[in-house]
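*Asks:* No letters, just coordinates:
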């Protein structure tokens, strides 16, 4: 099987985009893992399919798969790439605002300029059952044992589960041990993206994220939104902030609980290619 694809990234968070507007999604989990291999395949953090919408109120549906072949509910950097891909395909013009359907529900996107997209990421969900996270009641801080160490985390869903930990040093060696352990922690029944955040000032955060199913990434859009939501809910940052990740910076705006969170950032085309499923070619 030959599969045409587009390689894109949003501040270093990279994607393989597959056009499924006129055909069913053709890949199984093993094939997704093969494409994700950065030595023998193409390499990506997530694979995204662009499909007809299931919801008549939306223009298109997009599916998301992690590098290990598991499905994901949302991807902030990915949805910006979907919007830019649709623009290049003639489906979306600069200045247009459309609803797109993700696995976790509809989102609104606006193509604000060439390669720049603003996304309505929805209302952050702090209720433990909605994350999901095992806790008796919602709180802005939880004590959690991770690898024999007690961490203070914030927990929130941005269409996928997130744990947010405030740290003084984003390069501390302990983070590389704690990230994978937190991602698979038993209090997150579906796993979680583990975000380690440093507060620079009231309008500036620095962040590193270990993503469930993909590992350490150069950027995580929903992780940036989660860090903003947790820190603003605690009153530690303002309603607008820059979130700086290893791959670049996102602009996040959130008025507070019950309000929609907005994310603005770039979407970049890298190359077009064709993947051959050599394992099944004989």
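*Replies:* Arrived safely, thanks for sending. These numbers were taken from a predicted model, which means no experiment stands behind them.
*Asks:* CA only for contacts and neighbour counts going forward, please
*Replies:* Fine.
*Asks:* How many residues are close by residue 171?
*Replies:* Other residues lying near residue 171 total 11 when counted by other CA atoms under 10 Å.
*Asks:* which residues in the stretch 1-150 of the chain form helices?
*Replies:* 29-36, 76-88 (DSSP state H, counting those that start in this stretch).
*Asks:* Can you tell me which of those is most buried?
*Replies:* helix 76-88 (a mean of 24; mean count of other CA atoms under 10 Å).
*Asks:* Give me the contacts around that helix.
*Replies:* Residues outside helix 76-88 that contact it (CA atoms under 8 Å, 6 or more residues apart in numbering) are 8-11, 13, 15, 17, 46, 48, 50, 62, 92-94, 109-111, 114-119, 121, 219-222, 263, 265-268.
*Asks:* If any of the residues you listed are buried, put those into a ChimeraX selection.
*Replies:* With 16 or more other CA atoms under 10 Å as the criterion, this ChimeraX line picks the buried residues out of the contacts of helix 76-88:
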select :8,9,10,11,13,15,17,46,48,50,62,92,93,94,109,110,111,115,116,117,118,119,121,219,220,221,222,263,265,266,267,268
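*Asks:* next up, a second structure to put side by side with the first:
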């Protein structure tokens, strides 16, 4: 079975997109995802994206990390899919339905409203998610927020100095987080600017994370560090994040198509 694919990225966070809206695909096993995501023996990507028909939305977007696990949301992938659709659209995900529209700066995504209660993150037990009384090797008092998927945010003097490659996996798999966690380290440059690095659950260090930018911006706004419209600078480039009075988050930034191709499903099953 020959399957076409589209390679895309948002600020360097890259995806293999499979369109199953008209032609159904075999069930995706974790091994198939890992093989396709492998950068030496496969196509290579941070996440595999599968588009399916949905009765209530323009399409459904399923998101699989490099490790084969299916996750709830991906902001950069939402912009990539919005670019493919080419018009205002609604996209159903495991984390809820989001809306995309073309914008002068790329694609704008209505990411919905954040959640802060400890059960929604989720955490293993109750605590204040605006100043969690926990720490890991000098990273202390993080903020937790769910923006379709779970994030923990540490505000530090210099995000580039944090050993996120070693602390990221340690925090991600801590028993405090029963569904694991995305780990963000952020430096607030001024009331409208944040510098950010992200360890993504199941994918590791990536050049950009759209939901991480949303979670970090909202965490900064919630704790009075910034205004409610900021630019978040990631290693791959900037995203604009606005948190409106109606509590909904809008993320705006670029997405791009890299190339198209096809592969034999049997080679990766």
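*Replies:* Nice, thanks for sending it over. Everything numeric in this text was worked out from a predicted model, so none of it was measured.
*Asks:* And the TM-score between these chains?
*Replies:* After superposition, the two chains reach a TM-score (TM-score structural alignment, normalised by the length of structure 2) of 0.94; 268 aligned residues with a CA RMSD of 1.8 Å.
*Asks:* From the contacts of helix 76-88 of structure 1, which land in strands?
*Replies:* 8-10, 13, 15, 17, 46, 48, 50, 62, 109-111, 116-119, 263, 265-266, 268 (DSSP state E).
*Asks:* Three-state assignment for residue 188 of structure 2, please.
*Replies:* strand (DSSP: H, G, I helix; E, B strand; the rest coil).
*Asks:* What residues does the equivalent of it over in structure 1 make contact with?
*Replies:* Matched by TM-score structural alignment, residue 188 of structure 2 corresponds to residue 199 in structure 1. Contacts here follow CA under 8 Å, 6+ apart; on that basis residue 199 of structure 1 touches 166, 205-206.
*Asks:* what's the closest of those residues to residue 256 of structure 1?
*Replies:* residue 205 (17.0 Å; CA to CA).
*Asks:* Wasn't the closest one part of a strand?
*Replies:* Yes: the assignment for residue 205 of structure 1, made by three-state DSSP, places it in a strand.
*Asks:* Please give the element, helix or strand, for residue 156 of structure 1.
*Replies:* strand 149-157 (DSSP states H and E).
*Asks:* with structure 2 superposed, average distance for that strand?
*Replies:* Taking mean CA distance after the TM-score superposition for structure 1, the mean distance separating strand 149-157 of structure 1 from the aligned residues in structure 2 is 1.9 Å.
*Asks:* After that strand, which helix or strand is next? Please name it.
*Replies:* Sequence-wise, the next helix or strand downstream of strand 149-157 of structure 1 (DSSP H and E) is strand 161-166.
*Asks:* Mean per-residue distance, the next helix or strand after that next one versus structure 2.
*Replies:* Next along the chain after strand 161-166 of structure 1, taking DSSP H and E as the criterion, comes helix 173-183. Taken against structure 2, helix 173-183 of structure 1 registers an average deviation of 2.0 Å after superposition, with mean CA distance after the TM-score superposition for structure 1.
*Asks:* Go through helix 173-183 of structure 1 and flag the buried ones.
*Replies:* So helix 173-183 of structure 1, judged by 16+ other CA under 10 Å, has buried residues 175, 178-183.
*Asks:* ok, the residue nearest the centre of structure 1 - contacts?
*Replies:* Among the residues of structure 1, residue 75 comes closest to the average C-alpha position under CA atoms, centre = their mean, at 3.0 Å. Contact analysis of residue 75 of structure 1 by CA under 8 Å, 6+ apart lists 64, 220-222.
*Asks:* try 6 Å this time
*Replies:* By CA atoms under 6 Å, 6 or more residues apart in numbering, the residues touching residue 75 of structure 1 are residue 222.
*Asks:* Structure 2: which residue goes with that one?
*Replies:* Per TM-score structural alignment, residue 75 of structure 1 is aligned with residue 74.
*Asks:* if I look at its match, how far off is residue 13 of structure 2?
*Replies:* According to CA to CA, to the nearest Å, residue 74 of structure 2 and residue 13 of structure 2 sit 10 Å apart.
*Asks:* Then residue 232 of structure 2?
*Replies:* For residue 232 of structure 2, the distance to residue 13 of structure 2 - CA to CA - is 15 Å.
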